[in-house]
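1. Fold the following, please.
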Amino acid sequence: MLPSAYFAGLGTGAGLIVAIGAQNAFVLRQGLQRLHVGAVVLVCVLADVVLIALGVAGMGLAVKQQPGLLQLLRFVGAAFLAAYGLLAARRAWRGESGLRPADAAANGRGRTVLACLGFTLLNPHVYLDTVVLLGSLSTHYDGGGRWSFAAGAGTGSLLWFTALGYGARLLLPVFRSPAAWRVFDVLVAILMWGLAVVLLSQPMA
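-> This next block holds a predicted model:
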């Protein structure tokens, strides 16, 4: 393994993933609720690793040559984000606490995994960031260096989602208050709607 390529991948991958987005907000909420955190973290990390590997293997050009697919994902993803924003707004309006036992019963593992896949795979920017951008950057290295770069980027994903999902419990004293959940859900609703608008207003390159 080439250390310089590995750490370059780690830094670049972490920089792309840490940016606040719909997926991170979802992982944070699951971590605060302590519901299916392992499954959510695993889905996020595996998705990133697979997409990064595809990019390093040379699939970036193929993605760029499919503007129709990216446009479809753009509209479907915007609708998905808008709908989730409505759900968050409804929770905020009702003043629902995310720590209520009823929430745990309503959100099974399968439903949670499907929602996580939606946040991950219905965002066309995830393909541009992982497959296209990281795949292109990996070409700066020869041979095994490309896969060292990929391993570093995958490690960045693993570290971030593990910290976000399991570290969220440190905020539990704050979120024992229904008012804190109301504020959180208002911010989530605004974030989701804002991201939906961004998807619709910025055509894929």
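
2. Please count neighbours and contacts with C-alpha atoms only from this point.
-> OK.

3. how many neighbours does G110 have?
-> Neighbours of G110 under the rule other C-alpha atoms under 10 Å: 11.

4. same check, this time on the one 5 residues further on
-> Around A115 sit 16 other residues, with neighbours defined as other C-alpha under 10 Å.

5. And it, how far from V43?
-> Between A115 and V43 the distance, using C-alpha to C-alpha, to the nearest Å, works out to 10 Å.

6. next one: P203
-> Taking C-alpha to C-alpha as the criterion, P203 is separated from V43 by 27 Å.

7. residue ranges of the strands in this protein, please?
-> Per DSSP state E, the chain carries no strands over any range.

8. Do a quick rundown of the helices in it.
-> When secondary structure is read from DSSP state H, the chain shows helices at 3-18, 22-33, 37-54, 60-64, 67-94, 101-106, 109-121, 124-127, 135-138, 144-167, 172-175, 178-201.

9. P203 and V43: which has the busier surroundings?
-> Neighbours around P203 and V43, counted as other C-alpha under 10 Å, are more numerous at V43. The numbers are 18 against 11.

10. got the contact list for stretch 170-184?
-> Taking contacts as C-alpha atoms under 8 Å, 6 or more residues apart in numbering, the residues outside stretch 170-184 that touch it are 32, 91-93, 95-99.

11. to compare against the first, here's another:
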Amino acid sequence: MFTVVIHALLLAFGLILPLGVQNVFVFNQGANQRTIKQALPVVVTASVCDTILILVAVVGVSAVVAAFSFFQTLIFGIGLLFLAYMGFVTWKSEPSKTSLKEGMTVKAQILFAASVSLLNPHALMDIMGVIGTNSLLYSGKEKWIFTLVTICVSWIWFLSLAFAGKAVGKMDSNGKIMIWVNKVSACMIWGVALYMAKSMFFQ
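-> Next comes the predicted model:
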């Protein structure tokens, strides 16, 4: 049982720690919203999306998805376009002004969080492929403990990111740090998009 928990913890943290699009968005919302409570919609949405994907992966749908190359190509294509757009929005965003306008609305937070969670091909492949595949090592009670631990890691991580963003936001009253964070984040997002394009067209 202990081995299952350690395996799930290491795997989940290994997949979620890299500063990807989803993490950047949660962090930025934590920084740009006036209170942590106002950033909860993005935290909950990202966590729920990850929970759904993990559950889907564990029950074996990942094997079905992997069997259809067209579906994978479609996901990558949609994700590529979305990441390009997300990079543009992030580059243009001005945190100092956003904070004065109460930040992103609840509806916008939910839509963007769901998009960066469900339209991010690398996140999909990580969860569906890696977690789904690793879950095959277990059965019965152990399999669901493995699943529960990976889900808990997502919830704890996204909440922690929002708090970290809020801490940075408080230190950055004039928004200058967050402007640079947004620029770097946008470049990272575009970098992921370019890597995806390379994977799609130059295999």
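
12. Once they're superposed, tell me the TM-score.
-> A TM-score of 0.89 describes the superposed chains when it is computed by TM-score structural alignment, normalised by the length of the second structure; 199 aligned residues with a C-alpha RMSD of 2.1 Å.

13. Going through the contacts of stretch 170-184 of the first structure, which ones are buried?
-> In terms of neighbour count (16 or more other C-alpha atoms under 10 Å), the buried residues within the contacts of stretch 170-184 of the first structure are 32, 91-92, 95-99.

14. What residues does R146 of the first structure make contact with?
-> Contact analysis of R146 of the first structure by C-alpha under 8 Å, 6+ apart lists 5, 56, 138-140.

15. Give me the residue at the spatial middle of the first structure.
-> With the centre of the first structure defined as its mean C-alpha position, the nearest residue by C-alpha atoms, centre = their mean is Q23, 3.1 Å away.

16. ok, so what distance separates that residue from D129 of the first structure?
-> Using C-alpha to C-alpha, which is the criterion applied here, Q23 of the first structure is 14 Å from D129 of the first structure.

17. Next: A57 of the first structure.
-> Using C-alpha to C-alpha, A57 of the first structure is found at 15 Å from D129 of the first structure.

18. where's the nearest residue in space to the residue nearest to the centre of the first structure that is not next to it in sequence relative to S148 of the first structure, distance?
-> Beyond its immediate neighbours in the sequence, the residue positioned closest to Q23 of the first structure (C-alpha to C-alpha, 6 or more residues apart in numbering) is F119, lying 5.2 Å away. Computed with C-alpha to C-alpha, the distance linking F119 of the first structure and S148 of the first structure is 27 Å.

19. Can you give me the neighbour number for K141 of the second structure?
-> Considering only other C-alpha under 10 Å, K141 of the second structure is surrounded by 10 other residues.

20. meant to ask about V37 of the first structure, not that
-> The burial metric for V37 of the first structure, expressed as a neighbour count using other C-alpha under 10 Å, is 24.

21. Could you find the counterpart of it in the second structure?
-> The criterion is TM-score structural alignment: under it, V37 of the first structure has A39 as its aligned partner in the second structure.

22. I'd guessed that match sits against A162; true?
-> Yes. Counting by C-alpha atoms under 8 Å, A39 of the second structure touches A162, with 7.0 Å between them.

23. Could you tell me which residues touch both of those two?
-> Common neighbours of A39 of the second structure and A162, counting by C-alpha under 8 Å, 6+ apart, are 29-30.

24. that older thread, what's the residue nearest to Q23 of the first structure aligned with over in the second structure?
-> Residue-level alignment of F119 of the first structure against the second structure, with TM-score structural alignment as criterion, gives V116.

25. Buried only: go through the contacts of R146 of the first structure for me.
-> 5, 56, 138-139.
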